[in-house]
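> no sequence on hand, only this structure:
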């Protein structure tokens, strides 16, 4: 099921697995205001549908790396107001950006009261496996 087709993001929700897949495009043509609005819309959909598992795909990184940092920070913070249990993200192809994001995620997990687990994966298949089996795997 496609959610919020008007977003910058492509979203696909599978009610059977309770996983929403969020594909993020090249953000170089979008303003920060557009990005923040779309993150708010996405987090509202996740909250309204009580979605517990999120797959974030930022594999089209190009140019506007600041946009990807804003996206990850805003989404990670917004998900604190939802029933999300697991956020799987695909590693960014830009190594410098990925390092910045990993530092931010580490700080977020250690300094803030997080009710969901964040893991980074190299492949979509690994991420979907983790999300699908996270209910039964000890330690999430």
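Sure, I can see it. The model shown is predicted, which means the values in this text are computed figures rather than measured ones.
> hey, let's count contacts and neighbours off CA atoms from now on
OK.
> center of the protein - which residue?
Nearest to the mean C-alpha position of the chain, by Cα atoms, centre = their mean, lies residue 56 at 3.6 Å.
> alright, now check it against this:
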């Protein structure tokens, strides 16, 4: 069931599996304030629905910001997720090598900083990601 869709992010919740599927937005400089507002909305829904598993779909994401700006959004997202009861986060990878390099650097940064209190796994296949989230 679609909980929210503002053109930046789309939140699709499956109550049977307790998985919230989120299409990760394109990162474009002028959109960063709206992306942060959308992350706040995402966190509000995670808290309201007490969601414990999330599938972050980055398969179509493009990045048109600096590494620092991308990292800032990632840290902002993870900081918001720590306010929820999130237990597992699966991420669908992009086919873009540049997007994956940026994502890998960001994930390494948040893990080194001790900001990630739940498991995060990357997947190329949605079915495998859902299976891991449920398992």
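Good, I have the coordinates. The structure displayed is predicted, hence computed values, not measured ones.
> so where do the helices sit in structure 1?
32-48, 65-78, 95-111, 124-133 (DSSP state H).
> if we can go back for a sec, chain neighbours aside, what residue packs nearest to the residue nearest to the centre of structure 1?
Computed as Cα to Cα, 6 or more residues apart in numbering, the closest residue to residue 56 of structure 1 that is not its neighbour in sequence is residue 89, at 4.6 Å.
> one more: residue 60 of structure 2?
Going by Cα to Cα, 6+ apart, residue 60 of structure 2 has residue 94 as its nearest residue, at 6.1 Å.
> what about the one you found, how many residues nearby?
By the criterion of other Cα atoms under 10 Å, residue 94 of structure 2 has 19 neighbours.
> map residue 88 of structure 1 across to structure 2 for me.
Alignment note (TM-score structural alignment): residue 88 of structure 1 maps to residue 90 of structure 2.
> ok, now which ones touch the nearest residue to residue 116 of structure 1 once chain neighbours are set aside?
Closest residue to residue 116 of structure 1 apart from its sequence neighbours, by Cα to Cα, 6+ apart: residue 85 at 4.3 Å. Counting by Cα atoms under 8 Å, 6 or more residues apart in numbering, residue 85 of structure 1 touches 52, 53, 115, 116, 117.
> hmm, back to that, how near is the residue nearest to the centre of structure 1 to residue 111 of structure 1?
22 Å (Cα to Cα, to the nearest Å).
> what number of residues lie near residue 3 of structure 2?
Close neighbours of residue 3 of structure 2, defined as other Cα under 10 Å, add up to 12.
> same question but for residue 111 of structure 1, I mixed them up
9.
> which position in structure 2 aligns with it?
Match for residue 111 of structure 1 (TM-score structural alignment): residue 113.
> just residue 102 of structure 1 next, same as before
Aligned partner of residue 102 of structure 1 by TM-score structural alignment: residue 104.
> any idea how far its match lies from residue 64 of structure 2?
Residue 104 of structure 2 is 16 Å from residue 64 of structure 2, by Cα to Cα.
> repeat for residue 22 of structure 2
Distance, residue 22 of structure 2 to residue 64 of structure 2, using Cα to Cα: 20 Å.
> between those two, who's got more neighbours?
residue 22 (20 against 14).
> surely the more buried one touches residue 7?
No - contact between residue 22 of structure 2 and residue 7 fails when scored by Cα atoms under 8 Å: they sit 11.9 Å apart.
> re the thing from before, who's in contact with the match of residue 88 of structure 1?
The neighbourhood of residue 90 of structure 2, defined by Cα under 8 Å, 6+ apart, consists of 54, 55, 56, 120, 121, 122, 123, 129, 130, 132, 133.
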